[in-house]
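Trainee: Let me see the structure of the following:
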Amino acid sequence: MESANACWADTLAVFDLETTGIDVDTCRIVTAHVGVIGIDGEALERREWLVDPGVEIPTAASLIHGVSTERARAEGAAAPTAVAEIIAALTGAAARGLPIVAYNAAYDLTVLAREAERYGLPGLPGPDAVIDPLVIDKAVDRYRRGKRTLSATAEHYGVRLDDAHDAGADAVAAGRVAQAIARAHPQLAAVAVGELHARQIDWCRDQAESYQSWRRRNGEPEFTTSGAWPVR
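Mentor: Next up, the predicted model:
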C-alpha cells in the first residue's frame, strides 16, 4: 500500500534521445537512454543505446552529441532493433506504474513514434503518464526571464548537469529537475499523475498559442507551431 505521502516524483522513469536533427518527421535516433531514478535522484536502473540511424549524421548534430556517422555505423545497433528495444523498455516502465520523464517530451516521443512508423513497429502505448519539466516549469514560473533549455532550467533548480547532450546525463537531469519542481511546488506533488498529464496537455496547447501569437505580432504573420502533447 502506498504511503499517504507518496507522490508521482518519488520514483521516475527517465528518457532522452539524441538524433540527427530537429525535424521530428525526418530525423533519426542516434543515442537513447531509458532509466529509473529514486526519490533522492539516484540512478537505480539505466539502459543506453548507440544506433546506426541508416543515414548520414550531419556534422552539426555530431558536434552536439559527439557521435559521427562512422562511429554509428561501426558500433551502433540496427535502427529497427534499437527502436523496438527502446519502446519495450518504456512500455515496461509504464507497466510498473512509473511516470516517464522527458524534457520537451513532444520532441522525443514524436521522434520515437515516427521511427516506429518508419520500421513498421508497434508504437509506445498511450502514453498517458508523462512528466515534461519544460511544460510544467513554464506553467508554474511563466514570467521567469532567460532560456528554458535543460541546462538553464537545471541550473535554476540547482540540478547538476555536467555532460549536456549526452542522452544519459540529460535524461537523469530531467528527472531530477522534475523532482525539484515537485519539491518547490508541493501542490503539484500532490496531484495524481494522470491529472498532471491532462494538465500538461492544456498547458502545452496554451503555451504554443501564446508563442505563436507573439511571433505573429513581431513580424511573422504566418508563423504556426503545434501545441500537441505529448506526441505531435
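
Trainee: From here on, just use CA atoms for contacts and neighbour counts.
Mentor: Noted.

Trainee: From the centroid of the protein, which residue is nearest?
Mentor: Nearest residue to the geometric centre of the chain (CA atoms, centre = their mean): A102, 2.3 Å.

Trainee: Also this sequence, please, to line up against the first:
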Amino acid sequence: MNTPWHHLPMAAFDVETTGLDVESDRIITAALWRIDPARGTKEVATWFADPGIEIPAEAAEIHGITTEQARAQGRPAADVVTEIAAALDAVTAEGLPVVVYNAPYDLTLLDRELALHRPGAPLAAQPLVVDPLVLDKRVDTFRRGSRKLVDVCAHYEVPLAREEAHGAAADALASARLAWRIAAANPEIAQMSAVDLHAAQVKWKAEQAASFQEYLRRRNPEAVVDGSWPLVPAAT
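Mentor: The predicted model follows:
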C-alpha cells in the first residue's frame, strides 16, 4: 500500500501583507517550511520585505509591522519576491505538496508581485497545493462559525495561539498541522495522491464558490463569487 501523502515530506507557505487586495497590496513577510512528518523534522525559511508602499494601520494592527519597521528592517521587495519564487520552485521541483491556507489569496498576491518585479518570469511551475480551507469546507460543509485559520485550528485542536496568529511562520506551520489533522480523520482525502488531491480541490473550490454565490444571490442577484483555485488568473 502506498504511503498516504500526509505522511510524506511537504512544504507549507504563508505571507503577511499590506492588505487584502491581491491586485494592489504587497508582501511584507513570508515563510516556507519543509516538513517531514515521518521523521518529525522541519525547517523554515523566512523573509522580511520593505513593500515600497505604506502599511495601513488596519494591517499593522493584525500582523504588528508598521511602515517604519518595514523600511528600517525589510529588504528590497524585488529581491525578496525573487527569493520566495526560487524557494517555491525548488520544493515544486522536488514534488513536495505545498500547504497554503486560502491559497488563492497568498499565491495570487505573490503572482502579481512577480509580475511587478520581474515581468514575464512567473513561478517555474504551479506547485501541488493543499488548501486546508477547501478541505475543511469539503468535510464539514455546514458547520457554522468562522473559517479563519485561528478558529479552524481551534476546532481541530491544532495549536495556534491568537497572539501568534498572523505571523507567517506560525500560520504556515499551523496550516500544515491542520492539513495533516484533516487528512488523518478523512480517508477520502488521505487516500488520494497529492496530484489527485490538487485536482479534486479545483473541483471542490468551484462547487463551494457556486454554492456561496447561490446563497448571496438570494439578497443580491448580481453577486459573483470567484471559484478560481489555487490562484486567480490575471486579467488580460
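
Trainee: Could you check how far the alignment partner in the second structure of the residue nearest to the centre of the first structure is from F212 of the second structure?
Mentor: Using TM-score structural alignment as the criterion, A102 of the first structure maps onto V100 of the second structure. Noted for V100 of the second structure: a distance of 21 Å to F212 of the second structure, by CA to CA, to the nearest Å.

Trainee: V81 of the second structure too?
Mentor: 33 Å.

Trainee: Show me where the first structure has its strands.
Mentor: Using DSSP state E, the strands of the first structure run over 12-19, 29-37, 43-52, 77-78, 100-101, 130-131.

Trainee: As JSON lines, those with mean neighbour count and distance to I87 of the first structure would be great.
Mentor: Shown next, in JSON lines, are the strands of the first structure (neighbours: other CA atoms under 10 Å; distance: least, CA to CA, whole Å):
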{"stretch": "strand 12-19", "mean neighbour count": "28", "distance to I87 of the first structure": "11"}
{"stretch": "strand 29-37", "mean neighbour count": "25", "distance to I87 of the first structure": "10"}
{"stretch": "strand 43-52", "mean neighbour count": "18", "distance to I87 of the first structure": "12"}
{"stretch": "strand 77-78", "mean neighbour count": "16", "distance to I87 of the first structure": "14"}
{"stretch": "strand 100-101", "mean neighbour count": "27", "distance to I87 of the first structure": "12"}
{"stretch": "strand 130-131", "mean neighbour count": "28", "distance to I87 of the first structure": "14"}
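
Trainee: R160 of the first structure is nearest to which of these?
Mentor: strand 43-52 (13.7 Å; CA to CA).

Trainee: once aligned to the second structure, how far is that closest one on average?
Mentor: For strand 43-52 of the first structure, the mean deviation from the second structure after alignment is 1.2 Å (mean CA distance after the TM-score superposition for the first structure).

Trainee: What are the contacting residues of that strand?
Mentor: Residues from elsewhere that reach strand 43-52 of the first structure (CA atoms under 8 Å, 6 or more residues apart in numbering): 29-38, 69, 72-73, 75-79, 82, 168, 172.

Trainee: aligned partner of I27 of the second structure in the first structure?
Mentor: Under TM-score structural alignment, I27 of the second structure pairs with I29 in the first structure.

Trainee: Who has more neighbours out of V81 and F212 of the second structure?
Mentor: The residue with more neighbours, out of V81 of the second structure and F212 and counting by other CA atoms under 10 Å, is V81; that gives 25 against 16.

Trainee: Looking at the alignment, what corresponds to that one in the first structure?
Mentor: V81 of the second structure maps onto V83 in the first structure, by TM-score structural alignment.

Trainee: Is it correct that its match is in contact with R114?
Mentor: No. Counting by CA atoms under 8 Å, V83 of the first structure sits too far from R114 to count as a contact (10.2 Å).

Trainee: tally of neighbours for N104 of the first structure?
Mentor: With other CA under 10 Å as criterion, N104 of the first structure counts 19.

Trainee: got the contact list for it?
Mentor: Counting by CA under 8 Å, 6+ apart, N104 of the first structure touches 132-135.

Trainee: Any of those buried? List them.
Mentor: 132-135 (16 or more other CA atoms under 10 Å).

Trainee: could you dump those residues to TSV with distance to R144 of the first structure?
Mentor: Converted to TSV, these look like this (distance: CA to CA, whole Å):
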residue	distance to R144 of the first structure
D132	18
P133	15
L134	13
V135	13
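
Trainee: Looking at those, which are in helices?
Mentor: If you go by DSSP state H, these have 133-135 in helices.

Trainee: between those, which is closest to I22 of the first structure?
Mentor: L134 (16.9 Å).

Trainee: from what I can see the closest one touches R148, true?
Mentor: Yes. Using CA under 8 Å, L134 of the first structure is in contact with R148, at 7.1 Å.

Trainee: Count the neighbours of the nearest residue to L231 of the second structure once chain neighbours are set aside for me.
Mentor: Using CA to CA, 6 or more residues apart in numbering and skipping residues adjacent in sequence, the residue nearest L231 of the second structure is P104, 4.1 Å away. The local packing of P104 of the second structure (other CA under 10 Å) involves 20 other residues.

Trainee: The one 4 residues further on now?
Mentor: The tally of other residues near T108 of the second structure (other CA under 10 Å) stands at 20.

Trainee: How far off centre is the longest helix seen in the first structure?
Mentor: For the first structure, the helix with the greatest residue count under DSSP H is helix 193-217. For helix 193-217 of the first structure, the separation from the chain centroid amounts to 16 Å (computed by CA atoms, centre = their mean, to the nearest Å).
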